[in-house]
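Trainee: Could you look at this predicted model? Sequence included:
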Amino acid sequence: MKRVCARWPALARHAGLALGLVAGLAIVGPLVCPAPDTIRDPSSTALLAPGSQRFFLLLADGSTVAAETMAPVATGWEIRRQGEVQVVSDTDVQGVESRRFWLGTDALGRDVLARLVWGARVSLALGLLALVISTLLGTLVGLAAGWAGGALDTILMRLADAVLAVPMLVLVLLLTALLRPSLGVLAVVIGSSSWMGVARLMRAQVQTLKQRDFVLGLRAIGASRTRILLRHVLPNAMTPLGQDAALRLGDLILIESSLSFLGFGVPPPTASWGSMLADGQATLGSGWWLVVFPGCLLAGTVLATALLAEGLQEKLRHFR
């Protein structure tokens, strides 16, 4: 048992590194990746397998032709397109470029790698925003309920119980159906639907801390209630919220992906992991990569947050 517990800090470090890599991908990736909604000659670029390469001829009329192979000839360019050999006059060609699709393309010819990178930015940004909102709401409610006690405590906790009685995904679906989906609206809706656990945790911490000797001593010397709460109770009560935040981040990312999968997430053509899974299920037989890659990235991110939370819990037990 001790040997198993000793492995958790190492797992937490690996999980933190994995989350850092995903965050770095979300921040730096869009700077070097093309736009996720770029569509060029979809009849020749749709459902390309991972590692496929295409050559693109930019024509004078503004259109783009994708070719499997390309070679210069005396009159222009000889290309193989959809199994047929064609010759394009040099006077019609404004530019030539090649591109490799490392993770393949979807049914519209969009780069899966680019959509994964841009989708990571959407999923992580929305998850972090919702986490901040739920933490702030839960902290305020928990502080008020735990410190005041009495009727205010009863009212706030009954409110939390009422919200908890409704499944979170159902509540979020109801709210998003009434509002126009956007990144900000989704963050507010998800965050305002997931503050109850934070409030209960903060309330329990405050109720314990306000009976401690240092708080009673501050009251005895006439310290103001605001000073006691903000400078002494709140910092000590925040310790277990780190583990809770790491665990809830994975849940919030999973909820965002569920909403996008059901069509209630960020509007298209904005890329998100959930919408990629929804788009890929229609072509699962001929395009397995459309489901496997976003599914593995989503599952790995959620698993990393869970391992990080477990590692933080073991650290807290070690210091107690």
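Mentor: It's in. Bear in mind the structure is a predicted one, so any value in this text is a computation, not a measurement.

Trainee: When you work out contacts or count neighbours from here on, use the C-alpha atoms and nothing else.
Mentor: Noted.

Trainee: Residue nearest the middle of this protein, spatially speaking?
Mentor: residue 123 (2.4 Å; CA atoms, centre = their mean).

Trainee: what sits against that residue?
Mentor: For residue 123, the contact set (CA atoms under 8 Å, 6 or more residues apart in numbering) comprises 253, 256, 257, 272, 273.

Trainee: and the comparison structure, right after this:
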Amino acid sequence: MKYTVKKIAGLIITLLIVSMLAFLAFELIPGDPARSILGTEATESKVQALREEMGLNRPLPQRYGQWVKDFVTGDMGTSYSYQEPVKDLIADKLPVTFTMTAMAFVFILLFSIPIGLMSVRYENRWIDKLFLIGNQVTMSIPPFFVGMIFTVIFGLTLRLFVPGGYISYTENVSGFLGYLIFPSLALALPKAAMTAKMFRNALLSEMHKDYIRTAKSRGNGPWRILICHAFRNGILPVITFLGMAAADLIANSIVIEQVFGIPGLGRTLISSISNRDYPVVEAVIVLIAAVILILNTVVDLLYRALDKRIVL
């Protein structure tokens, strides 16, 4: 219980620090949001009137306190560019990014777990050597470059999808999911390679322990030993890595959305930074940070539940 409370308290404190840094960063950037909205031809009186309306003339601590209070209650402000509530804008984009990262996470599991098991089962054979070579190559390629390769090969050459031909989930769910397959794969492959290698190394370490030798002496076959005995302990370090991988997927989704022309949170963040749409930028940054912190906290709690040796 104390471990859980400590983790949740750390999550809240870290999130407060992130929110403060996000708010202060855009307050210190040169430029006046009111003038950006009204244009360079606006009179000073109109600019000052809008600044007063937006609350920009109030002291900085007061504005931050009000922003945190509003954010917690669900009021994320109004977008300067889109002239709509930020929460509505995020609610429209969040399913896109969430679906893509969730699909990528599933691909990581589908690739890394079987490949790691096969590599250990056939250690030092041609399957294992092929895995090590392919794994090294895949890990060295960043997701955005994988996305570019997929666009050229599967989009422009094989025409399995139309680059830039994004289909909204509100129009056609199957078309939406189909378009996200290649972006999700591009996002997942480098992390899948890392996960498979970590899983392989963890399993190989377990295979040399006493309880595995005992299982062999009782007549258990190779696959039964791997899956029923070594798997549980071998997967523990992978669980922590998967938590970090999930957080990294969210960060890399920003670039992947740019490559494939997907209107998700990442693309909205980039355009909002360019347009000095601070309410959107601040809300998206805090939201992404919150998701990453929650994921890491859940992973830590899960690891604690699976391995009671972890102490405060």
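Mentor: Perfect, I can see it now. Predicted, not measured: the structure shown is a model, and the values here were computed from it.

Trainee: still on that earlier bit, between which two of the contacts of residue 123 of structure 1 is the distance greatest?
Mentor: 253 and 272 (10.5 Å; CA to CA).

Trainee: how about residue 195 of structure 1, what's its partner in structure 2?
Mentor: Aligned counterpart of residue 195 of structure 1 in structure 2: residue 192 (TM-score structural alignment).

Trainee: Sorry, wrong one. I was asking about residue 247 of structure 1.
Mentor: Aligned counterpart of residue 247 of structure 1 in structure 2: residue 244 (TM-score structural alignment).

Trainee: Can you name the residues that contact that match?
Mentor: Going by CA under 8 Å, 6+ apart, residue 244 of structure 2 touches residue 296.

Trainee: would you say it is within a strand?
Mentor: No. Remark: residue 244 of structure 2 does not belong to a strand; assigned using DSSP: H, G, I helix; E, B strand; the rest coil, it is helix.

Trainee: Which of the three states applies to the residue nearest to the centre of structure 1?
Mentor: Under three-state DSSP, residue 123 of structure 1 falls in the helix class.

Trainee: same deal with the one 5 residues further on?
Mentor: Of the three states, residue 128 of structure 1 takes helix under three-state DSSP.

Trainee: Neighbours of whichever residue in structure 2 pairs up with it, how many?
Mentor: Counting by TM-score structural alignment, residue 128 of structure 1 corresponds to residue 102 in structure 2. Using other CA atoms under 10 Å, residue 102 of structure 2 has 17 neighbouring residues.

Trainee: picking up where we left off before, kindly tell me how buried the match of residue 195 of structure 1 is, as a neighbour count.
Mentor: Residue 192 of structure 2, neighbours per other CA under 10 Å, totals 28.

Trainee: and what of residue 99 of structure 1?
Mentor: A count of neighbours around residue 99 of structure 1, defined by other CA under 10 Å, yields 10.

Trainee: which secondary structure element contains it?
Mentor: strand 93-101 (DSSP states H and E).

Trainee: Just the buried positions in that strand, please.
Mentor: 93, 101 (16 or more other CA atoms under 10 Å).

Trainee: can you tell me how far the residue nearest to the centre of structure 1 sits from residue 31 of structure 1?
Mentor: According to CA to CA, to the nearest Å, residue 123 of structure 1 stands 17 Å off from residue 31 of structure 1.
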